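>>> Below are the sequence and a predicted model; questions follow.
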Amino acid sequence: MAPFDVLASLAMDIYLPVVPAMPAIMGTSPPVIQLTLSLYMVMLGVGQVVFGPISIRIGRRPVLLAGAVLFAAASLGAASSSTAAPFVIFRLLQAVGASAALVATFATVRDVYADRPEGVVIYGLFSSMLAFVPAVGPVAGALITNNFGWRAIFIVLAALSVPAILNAAFRWHETRPAGQAVVRRSVLPIFASLQFWTYTLAFSAAMGTFFVFFSTAPRVLIDRAGYSELRFSIAFATVAAVMIVITRFAKAFVARWGIAGSVARGMALLLCGAVLLGLGQILGSPSFGSFILPMWVMAVGIVLTASVTANGALAGFDDIAGSAVAFYFCIQSLVVGTAGTLAVTVLNGDSAWPLIGYAAAMAMLVSAGLPLIRSRSHSRGR
């Protein structure tokens, strides 16, 4: 299962070093190239709602294999593109394939390990692997581009898919429980829950901050600060490294502060990072100190928040857990893809302002919702 988990994330991160060059290569504008990031992010979340029911009806194995083959084919299609329209379409198809493979992967974990302790271990391993992808992906992308050109990035993604597909074709057995049927229960309680919305928006604030960061970082550091693609990738990797280190201590922080306390501190750190970015934007030119170091502060807030929001958002929905999880990821991806892209497009994507605007606005929105959750909990307690 691991290769599909890694490839879905790698397809986003390995491509970052060449993003500033793609408008000239494809003869288009930066906002169009931004779609290749935004649509990928949105599709990964929307696929939770689309491919989950399909995997229940026809099985995990066909969804996984079809998705993986589509991912490989779309990667080759992207590599062969010379204009913007087919490139954007192939990136979207690549995301569709990655989303299908991810849904089948995690459904398989639930099928096999739902009542076994190994399930927690596997989810932990997946999370650890994904934490390293943003650290190594851009560096790999820069090295590949410098030696073989940008098309080689997508050829490598397709090539890495082949052994994963062959391995799965022979060794991945169907795990859908026999006779499983679609049980229809109302999902209205999910959308009526203030707690669900507050913590889902908190997750959107955290993941969206990172999304806007990697959407703007190539243009800020390569185009404006004059970083080489490799130097940019190393600077980017330091943010991922901070997140990896903080993840090691997240459990202790959560045990001490609880879900609401961790989210409140996470939002405070996002606001603090936004203030530091604003000062750097006003007082100096783009640099490691004015752009990357404030992002270290935000990275701590991202980890604190993302560590607990699922537990907060999904609490009380055990009877419709599958639907709640799907909507949790779907809404997050839509918020991030829409609001994040709007921020990058409207607030000058080659500056820190999109990151400042998105992080500050979302952090303040979530911070306003947390007291409402506490007041409702106290009211019920009486």
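Happy to help now that I have it. Small disclaimer: the values here were computed from a predicted structure and weren't measured.

>>> Could you use CA atoms for every contact and neighbour count after this?
OK.

>>> could you say what helices and strands the host helix or strand of residue 152 packs with?
Secondary structure assigned from DSSP states H and E places residue 152 in helix 151-171. Packing contacts for helix 151-171, counted by 3 or more C-alpha pairs under 8 Å, 6 or more residues apart in numbering; DSSP states H and E, involve helix 2-13, helix 60-79, helix 118-148.

>>> Redo those helices as TSV? Include mean neighbour count and distance to residue 247.
Converted to TSV, the helices and strands packed on helix 151-171 look like this (neighbours: other C-alpha atoms under 10 Å; distance: least, C-alpha to C-alpha, whole Å):
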stretch	mean neighbour count	distance to residue 247
helix 2-13	21	18
helix 60-79	23	29
helix 118-148	18	9
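
>>> Next one for the comparison:
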Amino acid sequence: MPIQQPRLWTYSLPVARALLAPFNLLASLGMDIYLPVVPSMPGILGTTPGVIQLTLTLYMIVLGVGQLLFGPLSDRIGRRPVLMCGALLFAGASFALAWTETAWPFLALRLAQAIGASAMLVALFATIRDVYAERPESTVIYSLMNAMLAFVPALAPIAGALIAGGFGWRGIFVALGLPAVAMLAIALPTWHETRPIQRAGSGGSGFLPILRSPAFWAYTCAFGTAMGTFFVFFSTAPRVLMAGAGMSELQFSLAFATVALAMIVTTRFAKSFVARWGIPGSVARGMILLLVGAAMLLAGQLWLEPSFVAFILPMWLVAVGIVVTTAVTANGALQEFSDVAGTAVALHFCIQSLIVGVVGTVFVLVLDGDTAWPLIGYAAAMAIVTLAAIGGLTRRGKAQR
């Protein structure tokens, strides 16, 4: 695919969101929409539950680690070819999955699907960095993208169950492939190359300059804190609300969806919040909201029975903190690296995924996952670490002035 010269994006914000959001949505759906049929897949494919678990675990790993390949590649050859090839691979793998009969080809195609999703995500967020880094619309774009990453796990399994009920398990993968093809057709004439022209033909400067940046680490930690808090909530909520509070599956789904709704509503106000508080101020306030939410969860854990009031209401406040934080963390982490935005984006998302997956899982396993303790511990501990990192950046900036 020939490399194009960068062109100015002149799309209105609603049009840009309509062009950007589906690729983010598809990459996330590839993981979560498949969950309702996982228990039946060993029988369907004639394999063990362990092999089917690999189709979930490897998808998540490749989605994060694959970005370390596609980030530098997008800096070298451009965002557009990485996006187009990723979408094509994702669509092809999705359709092939729908017609797979045995386990090992199914696993190989899930890996291919994850590789395509990883490429799409890198190209997507590198393009956002190229186009919106110095524009106020960036807060709206980033908060929407990150809110989608959070609420898709809440809604995708419901969609997957409905599709599987009407069309069988194969329909789930067809439902992933069709919109990928549609978006590819839309993006081909509209997704202009945005890679900075000075990067043409360059071999890149590698990961070390990025990893030496205190701002990169502070804001990547903030992103991992926010998204990890939702991950721990996602991991413990079924056990707390269904096993502990006695909610039905429908009641649980509706309660869970209110947290996603709180995030969506907050997204509409993120631009004004950031304009008033700035990047470090927004992160600091987001962390304070996480700490207050953790304190409310602690009160509910100590003095109330598991319930909507004790577990979900504090999460509304936490949801606001998550959105306020994620609206600015990418700009904060990547602002020094406009010429290697793809590489920086890849590191940013890979490291935060490790924070979320490893640290979040440790809290769930070490503390009692049937209670709010993992959520309280993760949100409070990581928010304190992030506040310390942001405070260090602020002091460093004052000393340099």
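Good, I have the coordinates. Keep in mind the model is a prediction, meaning the values are calculated, not measured.

>>> Any idea what the TM-score is?
In this superposition the chains share a TM-score of 0.77, using TM-score structural alignment, normalised by the length of structure 1; 373 aligned residues with a C-alpha RMSD of 4.0 Å.

>>> one step back: go through the helices and strands packed on helix 151-171 of structure 1 and name the closest to residue 44 of structure 1.
Closest approach to residue 44 of structure 1 among these is made by helix 2-13 (8.6 Å; C-alpha to C-alpha).

>>> What angle do helix 118-148 and the closest one make with each other?
50 degrees (axes from the mean of the first three to the mean of the last three C-alpha atoms, to 10 degrees).

>>> in the helix holding residue 152 of structure 1, what counts as buried?
Neighbour-count burial for helix 151-171 of structure 1, counted by 16 or more other C-alpha atoms under 10 Å, picks out 151, 152, 153, 154, 155, 156, 157, 158, 161, 164, 165, 168.

>>> Farthest pair within the residues you listed?
Farthest apart among the buried residues of helix 151-171 of structure 1 by C-alpha to C-alpha are 151 and 168. That separation is 26.3 Å.

>>> tell me the contacts of the residue nearest the centre of structure 2?
Structure 2 has residue 149 as the residue nearest its centroid, 3.8 Å off, counting by C-alpha atoms, centre = their mean. Residues in contact with residue 149 of structure 2 (C-alpha atoms under 8 Å, 6 or more residues apart in numbering) are 24, 25, 28.

>>> residue in structure 1 matching the first one?
In this case it means residue 24 of structure 2. Under the alignment (TM-score structural alignment), residue 24 of structure 2 pairs with residue 5 in structure 1.

>>> Next, work out how far apart that match and residue 60 of structure 1 are.
Using C-alpha to C-alpha, to the nearest Å, residue 5 of structure 1 is found at 15 Å from residue 60 of structure 1.

>>> One more: residue 10 of structure 1?
As judged by C-alpha to C-alpha, residue 10 of structure 1 and residue 60 of structure 1 stand 22 Å apart.

>>> which stretches of the stretch 301-401 of structure 2 form helices?
Using DSSP state H, counting those that start in this stretch, the helices found in the stretch 301-401 of structure 2 span residues 313-334, 341-354, 360-366, 373-400.

>>> what about the second one, how far off from structure 1?
For helix 341-354 of structure 2, the mean distance from the matching residues in structure 1 following superposition reads 2.5 Å, by mean C-alpha distance after the TM-score superposition for structure 1.

>>> what does that helix rub up against?
The list of residues contacting helix 341-354 of structure 2 from outside it, by C-alpha under 8 Å, 6+ apart, reads 64-65, 67-75, 79, 122-123, 125-126, 129-130, 206-207, 210, 216, 220-221, 223-224, 330, 333-334, 337.

>>> how distant is the helix or strand residue 87 of structure 1 falls within from the center of its chain?
Assessed by DSSP H and E, residue 87 of structure 1 sits inside helix 84-113. Here helix 84-113 of structure 1 is found 13 Å from its chain centre; the criterion is C-alpha atoms, centre = their mean, to the nearest Å.

>>> quick one: the strands in the stretch 151-300 of structure 2?
According to DSSP state E, counting those that start in this stretch, the stretch 151-300 of structure 2 carries no segments that qualify as strands.

>>> picking that back up, any chance of JSON lines for the helices of the stretch 301-401 of structure 2, columns mean neighbour count?
What follows is these, written out as JSON lines (neighbours: other C-alpha atoms under 10 Å):
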{"stretch": "helix 313-334", "mean neighbour count": "26"}
{"stretch": "helix 341-354", "mean neighbour count": "25"}
{"stretch": "helix 360-366", "mean neighbour count": "18"}
{"stretch": "helix 373-400", "mean neighbour count": "18"}
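
>>> For residue 229 of structure 2, find the nearest of those helices.
Between residue 229 of structure 2 and those, the shortest separation by C-alpha to C-alpha is 5.6 Å, and it involves helix 373-400.

>>> Report all helices and strands that the closest one contacts.
helix 214-237, helix 270-303, helix 360-366.

>>> which strands and helices sit next to the shortest one?
Taking 3+ C-alpha pairs under 8 Å, 6+ apart as contact, the helices and strands that helix 360-366 of structure 2 lies on are helix 214-237, helix 373-400.

>>> likewise the longest one?
Applying 3+ C-alpha pairs under 8 Å, 6+ apart, we find helix 270-303 of structure 2 packed against helix 138-167, helix 313-334, helix 373-400.

>>> Adding distance to residue 100 of structure 2, write those out as TSV.
Below are these laid out as TSV (distance: least, C-alpha to C-alpha, whole Å):
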stretch	distance to residue 100 of structure 2
helix 138-167	16
helix 313-334	38
helix 373-400	39
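
>>> List just the one of these that sits closest to residue 232 of structure 2.
Of all those, helix 373-400 sits nearest to residue 232 of structure 2, with 5.7 Å by C-alpha to C-alpha.

>>> start and end residues in structure 1 for that closest one, please.
The alignment of helix 373-400 of structure 2 onto structure 1 (TM-score structural alignment) spans residues 353-380.

>>> average gap between the matching stretch and structure 2?
When structure 2 is superposed, stretch 353-380 of structure 1 averages 2.1 Å from its matched positions, counting by mean C-alpha distance after the TM-score superposition for structure 1.
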